[in-house]
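In: here is a sequence together with a model predicted from it:
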Amino acid sequence: MYNALQSYTSYPFAHLVFGEGGDRKTLNFDHRINILQIQGLKVPNQKKKPQDYSEIEALSKALLTPITAYTDQFSRMDNSLFKIIGWDEAWAPLSSDIGEATMDSGIREGRSRNTSFALASQNPTDIKGELMNNIGNKFIFNLDDPVQIDRALEILKLEKNEKNRENMTLLGNGECFFRDIYGRVGRLQFDPLFQELMNVFSTTPPSEEDTEAIHQAIQAHTEVMV
């Protein structure tokens, strides 16, 4: 059994459930922020038969059970505190029946749990109709694919005409179309309060100049430490 479980520890996300004991950092409900990184997760499609799962798909789906259980428990704790649960790359948990059920119940019962759920995904088609209908505020950023654009217009409840389709492709960085809980739709620009936040969350690869500056800063810091 030990050898069988040990063989799974090499996967990038395995450290979430496998450990060697001792004084290690763990998730703590008392912390103001908890971040679960599940890079490398490969959740099988709901229509795929379990006997056809690859090893990584079977482990990925199994891992969703403790992850979704954690978020469910977190959302139900201390209703006097307002809590936020954010799912980036939401298509991954939504592609499994376990993840979809957890998100659906969480969003439906969010008010009674004093918890807000935020889902972020690459494509509007990742979030199905019934689940999307229960989401209050909707943000749609720049899109180029015609299928995704039409789905976005359905979500925003805007007419599918060429002008609206074109507007979807003209959104700049930080711009989106926003539909609020009252059905109002408008164009929205996000302005970060601090440049540091932009730097931390930017997924744009750094330029050669920026890379060189980073290396110099690291080298200077290392020399000071020595």
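Out: Received it, and whenever you're ready, just let me know what you need.

In: for the rest of this, base every contact and every neighbour count on C-alpha atoms.
Out: OK.

In: Gly110 and Asn123, how far apart?
Out: 24 Å (Cα to Cα, to the nearest Å).

In: one more to weigh against that first structure:
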Amino acid sequence: CELFGMNAEEKTAEFIDEAWIFTASPQGKKVERQMRRIGRSYNNAEFFISQSTKDALHEDDTGNFGVAFAFDEPNEREEVLRWMNLEPSEENKKMLESMFQGQCLFKDIYGRTAKISIECLFDEWMG
């Protein structure tokens, strides 16, 4: 994992699903930090896919994320809002709670956050 993407001639992207595995142990955290360093050095993309903000929120890592998507998670609404640079006010919690399937919050590389809707482009994908 740490060496993937070190060829400057190649464009690489790493999709890390169930990323909690990397945050569950000191060894995993070390590997993930090294992957980020390599990714930044070689301009690679890393997709950190998790079901919880707790898996991705590290006080010293908050500046390392480019864009983020967050769907409503009833047990973590305040954390989701903070991660997405929104105040955890009652109004924002209600906005998050009222999102329907396919809607999520999107944060861009400048820290701006908006609510977006994801739609299925092709009928064959519906299955």
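Out: Yes, it's here. If you're wondering where the values come from, they're calculated on a predicted model, not measured in any experiment.

In: can you pull the buried residues of stretch 108-121 of the second structure?
Out: 111, 113 (16 or more other Cα atoms under 10 Å).

In: quick one: contacts for the residue most central in space within the first structure?
Out: In the first structure, the C-alpha nearest the mean C-alpha coordinate belongs to Asp88, at 0.8 Å (Cα atoms, centre = their mean). Contacts here follow Cα atoms under 8 Å, 6 or more residues apart in numbering; on that basis Asp88 of the first structure touches 119-121.

In: which one is Leu171 of the first structure nearest to, not counting chain neighbours?
Out: Distances taken as Cα to Cα, 6 or more residues apart in numbering put Asn142 closest to Leu171 of the first structure, at 5.1 Å, once the chain neighbours are dropped.

In: just tell me what the one you found corresponds to in the second structure.
Out: Correspondence of Asn142 of the first structure to the second structure, assessed by TM-score structural alignment: Asp72.

In: ends of stretch 41-58 of the second structure, what's the gap?
Out: 21 Å.

In: no wait, stretch 48-62 of the second structure
Out: Rule used - Cα to Cα; the end-to-end distance of stretch 48-62 of the second structure is 13 Å.

In: next one: it to chain centre, how far?
Out: How far stretch 48-62 of the second structure lies from its chain's middle: 7 Å, per Cα atoms, centre = their mean, to the nearest Å.

In: residues in contact with that stretch?
Out: Contacts for stretch 48-62 of the second structure (Cα under 8 Å, 6+ apart): 15-20, 23, 73, 76, 79-80, 83.

In: which among those gets closest to Asp108 of the second structure?
Out: Trp83 (12.2 Å; Cα to Cα).

In: mind listing what Met103 of the first structure touches?
Out: Met103 of the first structure touches 94, 117, counting by Cα under 8 Å, 6+ apart.

In: mind running it again at 10 Å?
Out: 68, 71-72, 85, 87, 90, 93-94, 109-110, 117-119, 131 (Cα atoms under 10 Å, 6 or more residues apart in numbering).
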